[in-house]
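Q: the sequence isn't on hand, but the structure is:
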């Protein structure tokens, strides 16, 4: 479902995201993509570190074309009660490279884990030698392959949690498709939505995104 790492880099450049960072040039990104292409393998996902491109800057760039009652090109959004999305950080078991650009090998939506709790999914992902996606990784994936978000088949990103004095905030980040109800607003029906679910809740439409490894 993913284009080459070079093509992914070019898309980020075309969207103006790289220029907006002030920390990474287009040449830097393309060079990193070319280098990673030799080590990450086909089908890998290119990721710019969230310290450079935070989720709040990426989510509004998501697009989804819909028809039916509310046709149009729907823009991604962050739910109103997750204004602190950029404060979510990788968990201790989610080791993210200290690099401006890296790749995640073999991304998977985790469809087989739909209707699981976060705790159950985390244990299974780690047992299988995989690593759960962070918010930044999950949003990059939907940015490069919009079709990865489908009705009744979206995903949580449990590699990112919000630290508290003891443990983590129970809100657990997820990416799915808005129904246009409540605070979302009718005009957002069908739009990509970055929101949250409770850690121990189960949702039949949410898997748990993961990859095999991060390559820097």
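A: Structure's in. What do you need? Note that this is a predicted model, so its numbers are computed, not measured.

Q: hey, let's count contacts and neighbours off CA atoms from now on
A: Will do.

Q: which other helices and strands contact the strand or helix carrying residue 34?
A: Applying DSSP states H and E as the criterion places residue 34 in helix 26-36. When contacts are defined as 3 or more Cα pairs under 8 Å, 6 or more residues apart in numbering; DSSP states H and E, helix 26-36 packs onto helix 5-14, helix 17-21, strand 101-105.

Q: let's see 10 Å
A: helix 5-14, helix 17-21, strand 45-48, strand 101-105 (3 or more Cα pairs under 10 Å, 6 or more residues apart in numbering; DSSP states H and E).

Q: do you know how far the most centrally placed residue in the chain is from residue 187?
A: In the chain, the residue lying closest to the centroid (Cα atoms, centre = their mean) is residue 138, at 1.3 Å. For residue 138, the distance to residue 187 equals 24 Å [Cα to Cα, to the nearest Å].

Q: in the helix holding residue 34, which residues are buried?
A: 26, 29-30, 32-34, 36 (16 or more other Cα atoms under 10 Å).

Q: make sure residue 131 is actually in contact with residue 92.
A: No - contact between residue 131 and residue 92 fails when scored by Cα atoms under 10 Å: they sit 11.4 Å apart.

Q: more neighbours, those two?
A: The neighbour comparison of residue 131 against residue 92 (other Cα atoms under 10 Å) goes to residue 131, with 25 against 10.

Q: who touches that one in this structure?
A: Residues in contact with residue 131 (Cα atoms under 10 Å, 6 or more residues apart in numbering) are 93-96, 104, 107, 122, 124-125, 158-159, 209-214.

Q: same thing with residue 216?
A: 32, 35-36, 39-40, 47, 96-104.

Q: second structure for comparison follows:
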């Protein structure tokens, strides 16, 4: 599923007023797109997670008329930060060649991480996955969604929390409620569990402009 041009992506983020939330001028987004190549469709324009956390991005997702949401038992969603991922020192950056990772369906995050890094790629962050869905809502397909295992929580003990974030489509069951059926959903999975309907998303690299 092709990305919009970088210039279109910048306008989309401005339309969502994310530049205001992140505290960057609208011109910074459009200028970043121009510097990188306004007509490019091989990269995703991203905002530093510290400036646009998951709790701010998730409700902006849409599938039809249904807004996105965070599962009720993930009140600590903004604590999921980059783990083993080096981000450019810039409020705005590019994610090169994002991939949904369908080949990792029915593979646990623990198993997939080694294969992703061995292939010269990097696991996608939760905020990066959310920004991708904002630009390309159809990247979430029934039975083909994805985890974002580059974001983890490190406990005070130094150990990593055993959850990993994921984005998928609600079935409208349980605490989601029937009114949220078919809505885009931010939830979590166990690090060592496999899911036949969740790939593990990755990036080809991250650059500034």
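A: Perfect, thanks for sending it. What you see is a predicted model; the values in this text were computed from it and never measured.

Q: tm score of chain vs chain?
A: Remark: TM-score between the superposed chains equals 0.95 [TM-score structural alignment, normalised by the length of structure 2]; 206 aligned residues with a Cα RMSD of 1.3 Å.

Q: how close does the aligned partner of residue 206 of structure 1 in structure 2 sit to residue 121 of structure 2?
A: The alignment partner of residue 206 of structure 1 in structure 2, by TM-score structural alignment, is residue 198. Residue 198 of structure 2 sits 18 Å away from residue 121 of structure 2, going by Cα to Cα.

Q: what range in structure 1 matches stretch 121-132 of structure 2?
A: The aligned range for stretch 121-132 of structure 2 is 130-141, by TM-score structural alignment.

Q: same deal with stretch 167-175 of structure 2?
A: Residue span in structure 1 matched to stretch 167-175 of structure 2, by TM-score structural alignment: 175-183.

Q: first to last residue in the matching stretch, what's the distance?
A: End-to-end distance for stretch 175-183 of structure 1: 16 Å, by Cα to Cα.

Q: what are the ranges of the strands in structure 1?
A: For structure 1, the strands defined by DSSP state E occupy 45-48, 63-66, 72-75, 77-78, 89-90, 101-105, 131-132, 154-156, 160-161, 171-177, 192-198, 206-208, 210-211, 213-215.

Q: OK, contacts around the nearest residue to residue 23 of structure 2 once chain neighbours are set aside?
A: Spatial nearest neighbour of residue 23 of structure 2, chain neighbours left out: residue 51 (7.4 Å); criterion: Cα to Cα, 6 or more residues apart in numbering. Taking Cα under 10 Å, 6+ apart, we find residue 51 of structure 2 in contact with 18-19, 21-24, 91-92.

Q: to which residue of structure 2 is residue 27 of structure 1 aligned?
A: Checking TM-score structural alignment: residue 27 of structure 1 goes with residue 27.

Q: so how far is residue 34 of structure 2 from that match?
A: From residue 27 of structure 2 over to residue 34 of structure 2 (counting by Cα to Cα), the distance is 10 Å.

Q: hang on, the earlier thing: compare residue 198 and residue 121 of structure 2 (neighbour count), which wins?
A: Remark: of residue 198 of structure 2 and residue 121, residue 198 carries more neighbours, 27 against 20, as counted by other Cα under 10 Å.

Q: residues in contact with the more buried one?
A: Counting by Cα under 10 Å, 6+ apart, residue 198 of structure 2 has contacts 100-108, 140, 142-147, 166-168, 189.

Q: on that earlier part again, from the contacts of residue 216 of structure 1, which single one is nearest residue 78 of structure 1?
A: Using Cα to Cα, residue 47 is the member of these that lies nearest residue 78 of structure 1, at 19.4 Å.

Q: run a quick neighbour tally on that closest one.
A: 27.

Q: that one: what's it in contact with?
A: So residue 47 of structure 1 contacts 5, 8-9, 12, 29, 33, 53, 99-104, 136-141, 214, 216 (Cα under 10 Å, 6+ apart).

Q: in structure 1, what stretch matches stretch 101-111 of structure 2?
A: So stretch 101-111 of structure 2 is aligned with residues 110-120, judged by TM-score structural alignment.

Q: got the contact list for the matching stretch?
A: Counting by Cα under 10 Å, 6+ apart, 121-122, 124-125, 132, 152-158, 172, 197-211 sit against stretch 110-120 of structure 1.

Q: and with 6 Å instead?
A: 199-204, 206-209 (Cα atoms under 6 Å, 6 or more residues apart in numbering).

Q: now the farthest one out in structure 2, which residue is it?
A: Structure 2, farthest from centre, Cα atoms, centre = their mean: residue 157 at 26.7 Å.

Q: quickly note the distance from the aligned partner of residue 43 of structure 1 in structure 2 to residue 94 of structure 2.
A: Under the alignment (TM-score structural alignment), residue 43 of structure 1 pairs with residue 42 of structure 2. Between residue 42 of structure 2 and residue 94 of structure 2 the computed distance is 10 Å (Cα to Cα).

Q: looking at these two, which one has more neighbours?
A: residue 94 (23 against 15).

Q: the more buried one is in contact with residue 204, isn't it?
A: No - here residue 94 of structure 2 does not reach residue 204: they are 10.3 Å apart, not a contact under Cα atoms under 6 Å.

Q: tell me who's in contact with the residue nearest to residue 61 of structure 2 when sequence neighbours are not counted.
A: In space, and not counting its chain neighbours, residue 61 of structure 2 is closest to residue 68: 4.6 Å by Cα to Cα, 6+ apart. Residue 68 of structure 2 makes contacts with 58-59, 61-62, 183-185, as judged by Cα under 6 Å, 6+ apart.

Q: nothing else from me, thank you.
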